[in-house]
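Asks: pasting the sequence and the predicted coordinates here, then a few questions.
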Amino acid sequence: MTVTTSPPTARTRQREEVSQQELVRYLEDRFACAQACDDCVRECAVRQGPAECGEGARLNTACADVCDATSRVLAEQSD
């Protein structure tokens, strides 16, 4: 069984380009989110001391980890 594919049309290439742009924008947003969460944890530690940040620091650290991991996995995808 042979599978033949037709060459990509201009419309298909345009959709792929838009999808790529959307992925890049999404990744940039996730990296920015991770950075903001890390900054919040640092600022809390400076203002209140590490022991006083409590649950907020833990949640911000977890959020940064999730955003960072998601971005890294998606950035490694070839398609």
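Replies: Now that the structure is in, tell me what you want to look at.

Asks: from here on, just use CA atoms for contacts and neighbour counts.
Replies: Noted.

Asks: quick check: buried residues in the helix or strand hosting residue 72?
Replies: Using DSSP states H and E, residue 72 falls within helix 50-76. Buried residues in helix 50-76, counted by 16 or more other C-alpha atoms under 10 Å: 53, 57, 60-61, 63-65, 67-68, 71.

Asks: take this one as well and set it beside the first:
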Amino acid sequence: MTNRDQEETLVEGVSEGEVLAARAEEEKCIKPFAVIVERLVRFLSSQQEVNQFIAESVLEKAVAEPIQKGFKTEVQESPITNSLR
């Protein structure tokens, strides 16, 4: 707060103590908000790592599926079932 601001508030009949008390109350309101914002930023930052892992897993799955679709599968009897007959 500048000297000019202090002079203006004192002229209007508001004491310096009242101004400081109002300022302290304002800071009390801002601090919890800053903590919440900090937590959100940390959460969203950690989500990016998880999202990259999910994107990689999905990409691997998407690449693997078309390759598997191209294969022809034939049913073959196992040697064990042939020997039992």
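Replies: Cool, the structure landed. No experiment lies behind these values; they were computed from the predicted model shown.

Asks: TM-score for this pair?
Replies: The pair, once superposed, lands on a TM-score of 0.42 when counted by TM-score structural alignment, normalised by the length of structure 1; 45 aligned residues with a C-alpha RMSD of 2.4 Å.

Asks: ok, back up a step: which helices and strands does the helix holding residue 72 of structure 1 pack with?
Replies: helix 10-48 (3 or more C-alpha pairs under 8 Å, 6 or more residues apart in numbering; DSSP states H and E).

Asks: centre of the chain to the helix it packs on, how far?
Replies: 5 Å (C-alpha atoms, centre = their mean, to the nearest Å).

Asks: quick one: residue 53 of structure 1 and residue 43 of structure 1, what's the gap?
Replies: Taking C-alpha to C-alpha, to the nearest Å as the measure, residue 53 of structure 1 and residue 43 of structure 1 are separated by 10 Å.

Asks: host element of residue 32 of structure 2?
Replies: In the assignment (DSSP H and E), residue 32 of structure 2 maps to helix 16-69.

Asks: many thanks, I have nothing further to ask.
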